[in-house]
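Pasted the sequence and its predicted model underneath.
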Amino acid sequence: MTFLDLGLSASVLRAVSDAGYENPTPIQQQAIPLVLAGHDLVACAQTGTGKTAGFTLPLIDRLAAGRAKARMPRSLILEPTRELAAQVEESFTKYSKYHKLSTALLVGGVSADDQLAKLNRGVDVLIATPGRLLDLYERGAILMNDVRILVLDECDRMLDMGFIPDVEKIASLIRPDRQTLLFSATMPPEIRHLAKKFLTKPLEVHVAPPASPAKNVEQAIIKTASLGKRDALRTLMASETISSALIFCNRKRDVDILYRSLQKHGFNVGRLHGDINQSIRTETLDAFKEGKITLLVCSDVAARGIDIKGLSHVFNFDVPTHAEDYVHRIGRTGRAGLKGKAFTLATAGEKKFLDAIEALIGDPIPEKTLEGIVPQNPADAKSTDLRDNRRDGRRGSGRSRGQKPAPAPHKTPETGAVSPKTNTPPETTTPVPPPASAEAPVVQPAPPAPAHRKPEERDPQQRQRDSRRHHHGGNDRREHAQPKPAETVAPTREPASQEKPEHPVRDHNHGRTPDAGRDQNRGNRDDRGGRNRNDRNRDHSQNRSDREVRDNRGERHHRRDEDDNFPKVKGFGDNIPAFLRHPRKA
């Protein structure tokens, strides 16, 4: 079967012929006629089988008639990563060169000004990541009213990255009579639930068993120790003829470490992970595609969306923790009918991940041995289990933020017993000598005199009173305090009665009168002068009483003086300028 048998237009066939393709892949043979007929489609095929052209070519013909309106795209393609979105845009540009279709790319990490400018002119094909699309929609920069075709590409990857809630929200914003196309390399239950919810009577296309690697990719495992992984990788690459290769790591930190190590040993290498600026990522990826970089160390963010022609090798520096990621990683090589090689470095601690991969693909991965490679160390498995246990312990019983660690136990010098270490010194007791005879009475030692308690041993209220007393002068203020007024005479204490009061009152002043204690605690002296605060308050009350009179009805009135004709102005005293004098009304 050729592309002529799929029902594509002459202009699309001409663009395909210019790209150098003659025969369609199995997924293209089954998907293209169904998309042209307008059916909803669920396509499951492994990576590298031409799924992108499976929906790109028929969409060009479907959108050939019509014109887009401002801020209202006619079709929407959702991609999990920026790299994959850029690759789909390149595919549309390549195959629609004989059509006047406009495309726009909405991805994060770059300025949105150029993207908004394209949207305002109107686009036929909008290729976006879920996060940036929702951001612009909430700002009112894009409308979904005219979207008639929705494509969900790499759905299993979007599931792994947590984009399914965003995908569901976006699908609910589009008109229900749309055509929906779903493409995925695997078909977990969550993807089937998504297809059942948003697709209308979809037709399913299964080209290969789910999560099965390509048959033209040679696979092998090299078992080594964790400390000898980098040496094993260099030895392995020296034994192979490499035109271009991807090296995958599980963590971004390992990507940086391995990149610096290979660069130090003279390899032509680049790196790619999610924390790198988008412009640098694009520049590095373009250099790798052009052959300026031979080795590219990357994380799983690049496992999808990188279509490198003639990629000869894929090296898994770490065994992927998710079995599906193994299929996507090695699917970068052996594309379009070409042969490729995929090697995985495995330690003893990664055996459980390796078993999951073999269970998923249904076949054991052959082992390859090389001279000079450090064999596996059983201690790696124990260290991995130990890290897992520590991680679980931190989740369950770890101390919260701000909580102090438990005190370390220490031995007491007398008995050697282990007790928790505290800040207070251990209590010392006087040993009691044994009695001289059985008839002699045992004399108990007298109780020790009450010592002054330390600040940490006092109750909170006592510490607050002591700190206030120390701030205002403490006991030294009592010696210089003014004599007490005559009306504040401390009552004499009555002899304690035998009966207890019904409601005992706590003595907060420790035997002092409340007024005296309050004056002593506050400090009776004014900071700006030597007068007593009580004297100033008493003078103020006396002046106020002289100026107040009461009439026959008991109402209080102010007595007017001569100075009351003009208000007092703070800062001038009696010398008030003329422009501030305003006589009061009588």
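Received, thanks. Numbering: from 1, shown residues only.

CA atoms for contacts and neighbours, from now on please.
Noted.

what about the longest helix in the chain?
Longest helix of the chain, by residue count under DSSP state H: helix 378-397.

next SSE after that one?
strand 409-411 (DSSP states H and E).

Packing partners of the following helix or strand past that next one?
Using DSSP H and E, the helix or strand that follows strand 409-411 in sequence is strand 418-420. Strand 418-420 sits against strand 409-411, with contacts defined as 3 or more Cα pairs under 8 Å, 6 or more residues apart in numbering; DSSP states H and E.

In terms of secondary structure, what does the strand it packs on contact?
Using 3+ Cα pairs under 8 Å, 6+ apart, strand 409-411 is in contact with strand 418-420.

Would you mark the buried spots in the helix or strand immediately after the strand it packs on in the chain?
The helix or strand immediately downstream of strand 418-420 is helix 460-471, counting by DSSP H and E. The neighbour-count check on helix 460-471 (16 or more other Cα atoms under 10 Å) flags Arg469 as buried.

For helix 460-471, name the packing helices and strands.
Using 3+ Cα pairs under 8 Å, 6+ apart: helix 460-471 touches helix 514-522.

Flag every buried residue along whatever helix or strand comes next after the helix it packs on.
Next helix or strand after helix 514-522 toward the C-terminus (DSSP H and E): helix 533-546. Neighbour counts using 16+ other Cα under 10 Å place Arg533, Asn534 of helix 533-546 among the buried residues.

Next one for the comparison:
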Amino acid sequence: MNFADLGLSDELLRAVTEAGYSEPTPIQAAAIPQVQMMRDLIAIAQTGTGKTASFVLPMIDILAEGRARARMPRSLILEPTRELAAQVAENFEKYGKYHKLSMALLIGGVQMGDQVKALEKGVDVLIATPGRLMDLFQRGKIMLNDCKLLVIDEADRMLDMGFIPDIEEICTKLPNDRQTLLFSATMPPPIKKLADKFLSNPKSIEVARPASANLNITQALIKVDERKKGDVVRRILRSEDDMSTIIFCNRKTMVRDLAKSLKRDGFASGEIHGDMDQSSRIAELDRFKSGSINVLVASDVAARGIDVKGVSHVINYDTPWHPDDYVHRIGRTGRAGAKGHAYTLVTAKDAEAIDNVQKLIGTQIPWSDAFSGGASRAAAPVEAAAEEAAEASPEARKGRKRPGRAKADEAKAEAAKPAKPAKAEKAEKPAKAEKAPRREARAERDEGDAPAPRGRSRRDEGREPEREAPRPPRYQQQDAEEDGAWNGPVPGFLSASFGTGS
């Protein structure tokens, strides 16, 4: 099957061909005809399957007929993050260049006045994050009663970020006879409830099992000591020529430290994380896309927002705290039918997290000793790997004694016994009791209850950092809004209109 078999317009087929595509992916082949028939749709598709084009392409042809009115968009696409919204805008610009359609992008960090001006001209396609859309709606700057097509993209991510109440309110302000398309990598109960409430007799499409990992991605776990992670990463990066690699860390401080360390060692590396403003993040992504750097160190703020062709490797420097993040991280490689590799560095404390990942994807990830220098662990369970890693830790070694010293230590102990008065033992007990709260405090800190340090010095590089507890869901929307406000110039593809006609 090719795109011409899907009944797309000649102008659209021309744009798709110029973009370098000839055959649709499974999600595109299944979804595009349903959208063209104006049916509601639930599409379960993992990242990297081409799902964005599966709604962008038919929308362009559907919207080719009709005229937009001021402040009344004809269609609405909801995205959880600014990066994803910007990428959808890029898709409309790329595939809609031979159609006279107007587009507006509503995201935080951009001057609201410019967005209002774009809306006043009338837009055929409105791409928005829920927070900014609700803000403009409450100010009376936008009306949704003429919006006949709604797309809810990355629905499970919307749930994670706390946007579901906003989406429910937005749905109540749209016409009842609209067409609604819902895309998600997974289908947790709250998303199923949302679909049941706001979609009418939807067609369900599933191109891969929910939360499954892409079969085009070769996955492997690498057992490693916390202090040796950097060495293993360097071995992987030096293992092949022409690698294009994204390295994911759980903390922004580690992203910065690792990127600087790799640069010092001569790697062409960049970084992207939530403390960077939006223009800087876009600049780093552009450098990575152009090939001026081939290593990008990133935090999870970018896990679902990076769509770069040709990413050959993903390295999880830290095992993700949430299993879903694993699927989305490794989904940056192996896209659109290409082959990819995903390596996850596993320390003793990561046993439970890796177990949760494997339960989610429904398969055991093989162990590899290609870069760690250890014995092969392909069939070993995670628990055994964790025990061995724990035995290899400095704390465990400290408690061991070499056989040659054992007898000498026993002799010293026997010689010392008569010199100890009985009262000394009693005097020691209160001191031990006083130390107990300190041990408890240290245990709590090690489990992530205490706040993590804001930065790390070069002297600390390689040491095991304190864990940061993940933010509760109710704060994640706020984090998303604060993660990198758009302080720089607005990229060219975010203009209010595109297309000059054929």
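Received the coordinates, thanks. Quick caveat: nothing in here was measured; it's all calculated off a predicted structure.

Please state their TM-score.
TM-score for the superposed chains, counting by TM-score structural alignment, normalised by the length of structure 2: 0.75, backed by 396 aligned residues with a Cα RMSD of 2.5 Å.

Tell me the spacing between Ala381 of structure 1 and Ala302 of structure 1.
Plainly put, Ala381 of structure 1 is 28 Å away from Ala302 of structure 1 if you go by Cα to Cα, to the nearest Å.

should've said Ile164 of structure 1
For Ile164 of structure 1 relative to Ala302 of structure 1 (Cα to Cα), the value is 20 Å.

do Asp166 of structure 1 as well
21 Å.

Likewise for Lys351 of structure 1?
From Lys351 of structure 1 to Ala302 of structure 1 the distance is 24 Å (Cα to Cα).

quick one, strands of the stretch 101-250 of structure 2?
For the stretch 101-250 of structure 2, strands defined by DSSP state E, counting those that start in this stretch occupy the ranges 101-106, 125-128, 149-152, 179-184, 203-206, 217-223, 245-248.

Highest mean neighbour count out of those strands?
strand 245-248 (a mean of 27; mean count of other Cα atoms under 10 Å).

Next, the mean deviation of it compared to structure 1.
Compared with structure 1 after the fit, strand 245-248 of structure 2 shows a mean deviation of 0.7 Å (mean Cα distance after the TM-score superposition for structure 1).

what residues does that strand touch?
237, 255, 294-300, 303, 311-318, 329, 332 (Cα atoms under 8 Å, 6 or more residues apart in numbering).

Out of those residues, list just those in strands.
Counting by DSSP state E, these place Val295, Leu296, Val297, Ala298, His313, Val314, Ile315, Asn316 in strands.

filter those residues to the buried ones?
Buried, going by 16+ other Cα under 10 Å: Val295, Leu296, Val297, Ala298, His313, Val314, Ile315, Asn316, out of those.

what span of structure 2 lines up against stretch 331-349 of structure 1?
Aligned using TM-score structural alignment, stretch 331-349 of structure 1 spans residues 331-349 in structure 2.

More neighbours: Asp166 and Ala302 of structure 1, which one.
Legend: neighbour count by other Cα atoms under 10 Å for Asp166 of structure 1 and Ala302, higher for Ala302 (24 against 16).

shouldn't the more buried one be in contact with Thr282?
No: the pair Ala302 of structure 1 and Thr282 fails to qualify as a contact (Cα atoms under 8 Å) at a distance of 11.5 Å.

Mutual contacts of the two, please.
Contacts common to Ala302 of structure 1 and Thr282, judged by Cα under 8 Å, 6+ apart, are Glu83.

And the helices in the stretch 251-400 of structure 1?
Per DSSP state H, counting those that start in this stretch, the stretch 251-400 of structure 1 carries helices over the ranges 252-264, 278-289, 323-330, 351-361, 378-397.

May I see the ones you listed organised as TSV, with distance to Leu143 of structure 1 and mean neighbour count added?
Listed next are the helices of the stretch 251-400 of structure 1 as TSV, based on distance: least, Cα to Cα, whole Å; neighbours: other Cα atoms under 10 Å:
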stretch	distance to Leu143 of structure 1	mean neighbour count
helix 252-264	36	16
helix 278-289	26	16
helix 323-330	34	23
helix 351-361	42	16
helix 378-397	43	12
